[in-house]
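Engineer: A predicted structure for the sequence below; I have some questions about it.
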Amino acid sequence: MLSIIGVDQMGDYGYYAAKLAQEKTVAAEAPGPRILRAAQFLQFPGQMLDWNRDGDAVNLPVMKTQPVAVDEIAHLLLALADGSEQRERLGLAGPAAEDLADLVGQVAAHRGIDVTINTTVQSQAMADGACLPGPGAVIAGPDFATWLSDQD
């Protein structure tokens, strides 16, 4: 099962609460459950720009993240499924911790869009780094700047 790093630290914070409930169901009901908690995808800052743009402003939560390539997630999910990865639960993140607002700003600049980025603390856990990997997490793939430079 694919889940999210820090999902157990978010309390009732929207989608994270639903993912935690899904994790608990899988752990209780699935035979031999394996759970991958991944950081946000490298595409996430672009999505946040698109979803939260209001004219020339973008309103975002304060969030620390360590985005990871989707193909790294796919490889590790396959390893969990075929048994070549034996851990029942593990984390996966890219190589560098970043602030979401900075990443969204990089995407906007890459696209040639001039926006003002506004941030508010919507989840203290998220602002404090709950979405960053813990000890023992797999660190893989390109950093955000490298990935972004390869985008059209």
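Structural biologist: Thanks, I have it. Numbers count the residues shown, from 1 in each chain.
Engineer: only C-alpha atoms for contact and neighbour calcs from this point on.
Structural biologist: Noted.
Engineer: ignoring the adjacent residues along the chain, who's closest to the residue nearest the centre of the chain?
Structural biologist: Computing the C-alpha centroid of the chain and ranking residues by CA atoms, centre = their mean puts Gln40 first, at 1.4 Å. Nearest non-adjacent residue to Gln40, counting by CA to CA, 6 or more residues apart in numbering: Pro67, 4.9 Å away.
Engineer: here's the one I want to compare it with:
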Amino acid sequence: MKIAVIGGTGLIGSKVVERLKADGHEAVPSSKSTGVDVISGEGVEKAVAGADVVVDLTNSPTFDDAAPEFFRQSMGNLLAAARKAGVGHFVMLSIVGVDQVPELDYYRAKTLQEELLAAGPVPYSIVRATQFMEFMDAVMSWTADGDTVRLPTTPIQPIAAQEVADAVAEAAVGSPLRGVHNVAGPEVFPLDELGRITLTARPNGRTVVTDDTAGMFAVVRGDVLTGKGDASRAPTRYADWLASH
């Protein structure tokens, strides 16, 4: 099976390509570095030509109110090219609970991306994942002030990037879901506790202070970012991931 992986050189994309190739598929990564621009459309038709499946792992360069237009343009160009090429399955990666946090520009943008795909001309699958373990350092940096990191108690269910990539690769070689598949890590933590666990394993002189007004996750209501009963559970625990990284 030939699979065009758009955004195939990034954190998840490179792992998806590696997994698909290991399983015997022809996985072709594309990104700006390979001459594919999903906004201008340059190189997009060539990237998807002859593909049985397109996997969209592109991401907006910003999390602000410019993000919706990025996904509107990119999805429009990718879907048009996929339809022209006769692609039979289009897979995208999204976020568990993304449609439940309209206060965040980026989450509204990802919801728009999902809606455009669902309304488009190509059979599709959406893989929604919980927050990546790899992003915890970045999350703490957003609200760091000197030796203090301020974090809310928002429930988070972290998942390893490799297990996200595995879920995307499995979706790509399966039949179109015409719907959503949720994947999550095995454990739920309050975000502030997750920060403390991280800094205990990787001490750098900073301490976590609980602040339910701090950072982008402060606007999240309840446990909407955690996997519910229908979510597949990945096996890697956060402490084990920390120890191996």
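Structural biologist: That came in fine, so what should we check first? A quick note: this is a predicted structure, and the numbers were derived from the prediction, not measured.
Engineer: TM-score for this pair?
Structural biologist: The pair, once superposed, lands on a TM-score of 0.88 when counted by TM-score structural alignment, normalised by the length of the first structure; 149 aligned residues with a CA RMSD of 1.9 Å.
Engineer: settle this for me: the residue nearest to the centre of the first structure is touching Glu72, isn't it.
Structural biologist: No: at 11.8 Å, Gln40 of the first structure does not count as touching Glu72 under the criterion of CA atoms under 8 Å.
Engineer: aligned to the residue nearest to Gln40 of the first structure, what sits in the second structure?
Structural biologist: Taking TM-score structural alignment for the superposition, Pro67 of the first structure sits opposite Pro158 in the second structure.
Engineer: test my guess that that match contacts Thr130.
Structural biologist: Yes: with contact defined as CA under 8 Å, Pro158 of the second structure and Thr130 form a contacting pair (6.0 Å).
Engineer: who has more neighbours out of the two?
Structural biologist: Pro158 (29 against 24; other CA atoms under 10 Å).
Engineer: now do the helices in the first structure.
Structural biologist: For the first structure, the helices defined by DSSP state H cover 14-29, 44-52, 70-82, 100-111, 124-127, 144-149.
Engineer: Ile4 of the first structure is nearest to which of those helices?
Structural biologist: Among the helices of the first structure, helix 14-29 comes nearest to Ile4 of the first structure, with 7.5 Å by CA to CA.
Engineer: and that closest one, how far from the second structure on average?
Structural biologist: In this overlay with the second structure, the average offset of helix 14-29 of the first structure from its partner residues is 1.2 Å by mean CA distance after the TM-score superposition for the first structure.
Engineer: circling back: so how far is Arg178 of the second structure from the match of Pro67 of the first structure?
Structural biologist: For Pro158 of the second structure, the distance to Arg178 of the second structure (CA to CA, to the nearest Å) stands at 26 Å.
Engineer: and if you look at Ala172 of the second structure?
Structural biologist: For Ala172 of the second structure, the distance to Arg178 of the second structure - CA to CA - is 12 Å.
Engineer: coming back round to it: who touches both of Pro158 and Thr130 of the second structure?
Structural biologist: Ala184, Gly185 (CA atoms under 8 Å, 6 or more residues apart in numbering).
Engineer: closest to Val62 of the first structure out of the helices of the first structure?
Structural biologist: Taking the helices of the first structure one by one with CA to CA, helix 124-127 is closest: 5.1 Å.
Engineer: kind regards, and thank you for your time.
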